[in-house]
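1. okay, sequence plus prediction incoming.
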Amino acid sequence: MSTPTEPKIKRYRRDDLEEKSESSSEDEKEVYVPLRERRKEILLKTGRLAQLNDEDSNRKSSSDNERDEEDGKVWGRKSNISLLDQHTELKKMAEAKKESAMERQLKEEEKILESVAERKALMGVAELAKGIQYEESVRTSWRAPQCVARLGEGRHEKVRKKFRILVEGDEIPPPCLSFEEMKFPRAIIAALALKKIEKPTPIQIQGIPTILSGRDIIGIAFTGSGKTLVFILPLVMFCLEQETKMPFIKNEGPYGLIICPSRELAKQTHDIIKHFTSHLIKSGFPELRCVLAIGGVPVGESLDLISRGVHIMVATPGRLMDMLDKKMVKLDICRYLVMDEADRMIDMGFEEDVRTIFSFFKGQRQTLLFSATMPKKIQNFARSALVRPITINVGRAGAASINVIQEVEYVKQEAKIVYLLECLQKTSPPVLIFAEKKQDVDAIHEYLLLKGIEAVAIHGGKDQEERSRSVEAFRAGKKDVLVATDVASKGLDFQDIQHVINYDMPDDVENYVHRIGRTGRSGKTGIATTFINKANDESVLLDLKHLLIEAKQKVPPFLAELQSENEKYLDLGDERGCSYCGGLGHRITNCPKLEAIQSKQASNIGRRDYLANNAADY
């Protein structure tokens, strides 16, 4: 059987196929033609050869210049530059690169601060709606003595430099070095002497004359520096002046309002005011009435005093807002507002409550903000509520007291409560023990009682009567140890606290500063012992490490080993550490507090929408 033969192809078709196959094989072998060559061909075809030659010559000249510059930067044996000159030049280049990196870091931080900055001013709702702006400070009758005013600005600057007082603002009143120069009556000076206060502290030297002059201030000073007297003494004098000129009638007042973050601090402030007003009455001055409005105390007691006409009101935000909403108290004639530990009330989303309180004022007020820890972000926001403010800063905002010896010890979680007994042997009583959780406070209190130690405890879960009884027993020396949460960390003044023990390191280094500030007050020395272990967040430990370095305290090896990723950026420009929370161990770019707040806000968005939709359905 014959095999089938392929069909014959005509000659002319066969020739065409062979040519195609040859051309395709040539195409496959063809290499990539660079863009410059292809442009050259196009330019040649279009007759623009002259333009091409000009471009080539320019390119060659520029490349030659670059090569010359690179040749000028060649380092090594072949270079004719000395090793010293090479080292100097390389050092300059490294510094230039470092500066540019710092500039980038600062720009990035500015963007973050701008994104988290509060757009709405810290003012009352009515003031914001009507666009009310106060240009002039509140006028008062107080003037600095001529003997002080005549000394000149040069002397005033020397005094501020001597006492390390940093002041920002315009037309700053002169500092006064004695209570007599501040023109206080003999009854007030005698009352100060009973408290063993003979001369003013640095914050009082500049702060009291500034407030007496009617200026709004932001006062920042370390714990135990006497900030409370800075705003109490001028307020007492202003109320005394008002009562003398025109006595307060029924249901009138208050003239001055002091807002405190905790009940214990509010009660302590009220007691200090009562100390001075009682001495004024003994010396023949009119009676000044001061009311305390805090949670856990019957409202009826406050209302009885308010109905008689009240000069000063000390309150916590919750009780104050409740009384304002129910019209139990009015701020129609209130012209003096103090926010003690102001950063805590402004921070963490409480600014709307502050705006609500501001809205009850019927006119301009003199606003005073005080704290030991007030980051730049809070200061900038707070300034929007102030008129021609003066910032008085004694030491860095958030710095620990130099009179406290800080000891940090690594203690395992299960060994803490047993090690407490050993720590209590370091000093004689009274001793303060701080813990984060209420159940830890109760457990420590029970353990100490079982070991025969006279101890009391306070936290937010206890009723006000028990809290007040415990604090008074500890203050009177009837009990040796007070175990507490952070309700006792801010502003409370206990006499002669020898030792503060932090059972656990707080999540916020600001709380740590407030806690250890309960000892080492009024120039005395105290000890603070803090337990840390692996359960603590590394960012808080880094903040603690740099706080210890700043205060020239001993840094334990396990803390010294900790290193942050951006250690080189901790000191940039005028700002140290984080400009958001004030922590020294990190920058705002990796602030855990800011991250936590943003996460909380993000998680609440959907929940808020869900609740709003459900509310609309009903």
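-> Looks like it arrived, so ask away.
2. only C-alpha atoms from now on, for both contacts and neighbour counts.
-> Noted.
3. grab the nearest non-local neighbour of residue 543.
-> residue 585 (4.0 Å; C-alpha to C-alpha, 6 or more residues apart in numbering).
4. ah, wrong one, I meant residue 332
-> Using C-alpha to C-alpha, 6+ apart, the closest residue to residue 332 is residue 362 (5.1 Å).
5. distance check, that neighbour against residue 334.
-> 8 Å (C-alpha to C-alpha, to the nearest Å).
6. the two: who's more crowded?
-> Higher neighbour count among residue 362 and residue 334: residue 334, with 23 against 15, using other C-alpha atoms under 10 Å.
7. another structure for you, compare them:
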Amino acid sequence: MAEPAYKRRRTNQRSPSPPTYKLDDDNDDNVELYVPVAQRRQAKLAKLTSWGNSSEQTARQQQLEQEEREDEEREEERKREKARKERTLLMEAQEVHSKKAEEDSKKTEQEKAEEVDAEILAAIASRRKLASDLELAKGVSYADSLKTSWRPPRFIAARSEEQHQRLREKYHIIVDGEDPPPPIENFTDMKVPDVLVKFLKSKRITKPTPIQLQGIPTAFAGRDMIGIAFTGSGKTLAFCLPIIMFALEEETRLPYVRGEGPVGVILCPSRELATQTYENVLTWTAAMAKDGKYPQLNTLLCIGGIAMGEQSHVLNKGLHIVVATPGRLIDMLEKRRFTFDNCKYLCMDEADRMIDLGFEDDVRNIMSFFKRQRQTLLFSATMPRKIQDFAQQSLVKPVLVNVGRAGAANLDVLQVVEYVKQEAKMVYLLECLQKTPPPVIIFSENKNEVDDIQEYLLLKGVEAVAIHGSKTQEERQYAIKSFKSGAKDVMVASGVASKGLDFNDIQHVIIFSMPKEIEDYVHQIGRTGRSGKTGIATTFVNMNTPEQTLLDLKYLLMEAGQKVPPFLQSIDDPRAAQGGSLKGCPVCGGLGHGISNCPKLEDTQRRQMASHRGGDDRGGGGY
């Protein structure tokens, strides 16, 4: 049966009448109409006149006055509240800005610049301590330095602090820190084994350099240390000798077997510097084990670009010393090819470059593999105040050993600055090569320019090799070995060869393109004038060189007592017009600018932004 069709019906509904609102509702007692103060006063006076008794009148008068005062206070509060509601945040910001502008108008340009510098320093000073994440999370801190078995000879320990200080002043050593160990003038009194002392003498190293004179006893005593000295001053021996002695002590006490070690690790920012340090350690340990009096120590080179299988014979034995770059070291630790369970010595060569070039997180990651307190040593030729302060917060009772100003040029290098037009550089380069016999190093900041210079020199019959970050590891090793052996006369290099590398008998360094950061210039000219020898550094500058860089160069030449060419003398320092003393930059140590326009700080910020975008701008030396 079909269902009946559903019919829709319209229902007549009355629409509700619209609501009515009474605007004047006299019956609403909750509404309080506002009555002006004058009318209220008149009403109260009218009431007062109706009262008859004088005593009551006096009381009522007092009550009325009290009520009037309360009314006035309420009226004032109402006005303030109304004004507060009408006041906007924009008006308050304008008032604050006007006050600040008025205060700034009373300050000098020098005071304003100092305030800006202080704000930038405060912003970059809020860095985490250079410790492992586990130590930072648990709040682990160490109150005392590591204890070692080394003690200075009695006759040296018996000297007064005034005698120690006179000896430091004799060698221009500045020491800062709590109870620093005494300086010692010869290796024998440092208790260095005789066989190593004889070997050093055979290499014409007869007495310690200033950084070794104070730095080696400091490291032997187990103290954390910040070592600063000019290029070519013997810093490598100052931090390698202590780790060799500690490893010998551990091996003599109980020989290491497979899976044990290392005793210490040396971190370097580039593969070339790590390779050079590794070769030095091998040389010194082999010299001590030569007559059989001391055991042979096993040293591992841990860098990118080489197969670790080539060093399996080292990993199959007890491991004493590791020389590494950060990236490959982290990879080996994560794969547990060895551990830092018993490692108690950490040295960072070119430490400021390591921290500034994006390796800070890698270093902190490496520290997380340590299972106990370690002795930490930081060495560099250029360590500005910012890095020193940061390092002192991270170390345990550190001793700062400073030979000369951090970032100052080596006084054994004759610096010659010449104005050469860009198009004339190549031709003039051949003339400069005639100044001294080979070997010669030529530095350029541009990788393509490095290859162009090498090709030009080869066409002119000059035996030249090139090295920069885009070269393969085999090409870089070949370039360094052939140059060191004398097979090649000239090495054309980027900044990768300027940090710590030691080449024999380099008399001349040519800086084809002046680097923006004055620290890089100091490292580059430091490839000559090493180990007490003299050398020449010729630098090309022109209109392409930033004026700020030229100003840094001018002050560096003046500090070193070098000849300042007229075109550099004509450059005025804009800070001089502001009045006050001219201070160096605390970030890079440059004398010609402040922190607000520091090229190193700008480059660091650029690297950080690149890392946030997922890029890797650290070059090829880290892994």
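-> Looks like it came in fine. Keep in mind the model is a prediction, meaning the values are calculated, not measured.
8. so after superposing, what's the score?
-> The TM-score (TM-score structural alignment, normalised by the length of structure 1) is 0.79; 510 aligned residues with a C-alpha RMSD of 2.1 Å.
9. just to revisit the earlier point, the residue nearest to residue 332 of structure 1 -> structure 2?
-> In structure 2, residue 362 of structure 1 lines up with residue 371, judged by TM-score structural alignment.
10. test my guess that its match contacts residue 140.
-> No. Under the criterion of C-alpha atoms under 8 Å, residue 371 of structure 2 is not in contact with residue 140, lying 11.9 Å apart.
11. returning to what we had before: which SS class is the residue nearest to residue 332 of structure 1?
-> coil (DSSP: H, G, I helix; E, B strand; the rest coil).
12. ok, it to residue 217 of structure 1 distance?
-> 21 Å.
13. what of residue 391 of structure 1?
-> Residue 391 of structure 1 is 6 Å from residue 217 of structure 1, where distance means C-alpha to C-alpha.
14. with neighbour numbers in mind, choose between these two.
-> residue 217 (25 against 19).
15. ok, back up a step: now do the contacts for the match of residue 362 of structure 1.
-> 340, 341, 342 (C-alpha atoms under 8 Å, 6 or more residues apart in numbering).
16. filter these to the buried ones?
-> Using 16 or more other C-alpha atoms under 10 Å as the burial test, those include 340, 342 as buried.
17. what's the span of stretch 185-194 of structure 2 from first residue to last?
-> Stretch 185-194 of structure 2 stretches 16 Å from its first residue to its last (C-alpha to C-alpha).
18. ok, back up a step: would a markdown table of the contacts of residue 371 of structure 2 with secondary structure and distance to residue 173 of structure 2 be doable?
-> Shown next, in a markdown table, are the contacts of residue 371 of structure 2 (DSSP: H, G, I helix; E, B strand; the rest coil; distance: C-alpha to C-alpha, whole Å):
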| residue | secondary structure | distance to residue 173 of structure 2 |
| --- | --- | --- |
| 340 | coil | 34 |
| 341 | coil | 36 |
| 342 | coil | 34 |
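19. wait, which of the contacts of residue 371 of structure 2 is closest to residue 361 of structure 2?
-> residue 340 (17.8 Å; C-alpha to C-alpha).
20. for the closest one, what is the corresponding residue in structure 1?
-> Aligned partner of residue 340 of structure 2 by TM-score structural alignment: residue 331.
21. over to residue 306 of structure 2?
-> With TM-score structural alignment as the criterion, residue 306 of structure 2 pairs with residue 297.
22. go ahead and confirm its match touches residue 463.
-> No. With contact defined as C-alpha under 8 Å, residue 297 of structure 1 does not count as touching residue 463 (9.7 Å).
23. overlap in contacts, these two.
-> By C-alpha under 8 Å, 6+ apart, no residue touches both residue 297 of structure 1 and residue 463.
24. any idea which of the contacts of residue 371 of structure 2 is closest to residue 99 of structure 2?
-> Proximity of the contacts of residue 371 of structure 2 to residue 99 of structure 2 (C-alpha to C-alpha) peaks at residue 340, which lies at 57.9 Å.
25. which residues of the stretch 1-150 of structure 1 fall in helices?
-> 11-29, 35-46, 49-72, 83-116, 125-130, 146-149 (DSSP state H, counting those that start in this stretch).
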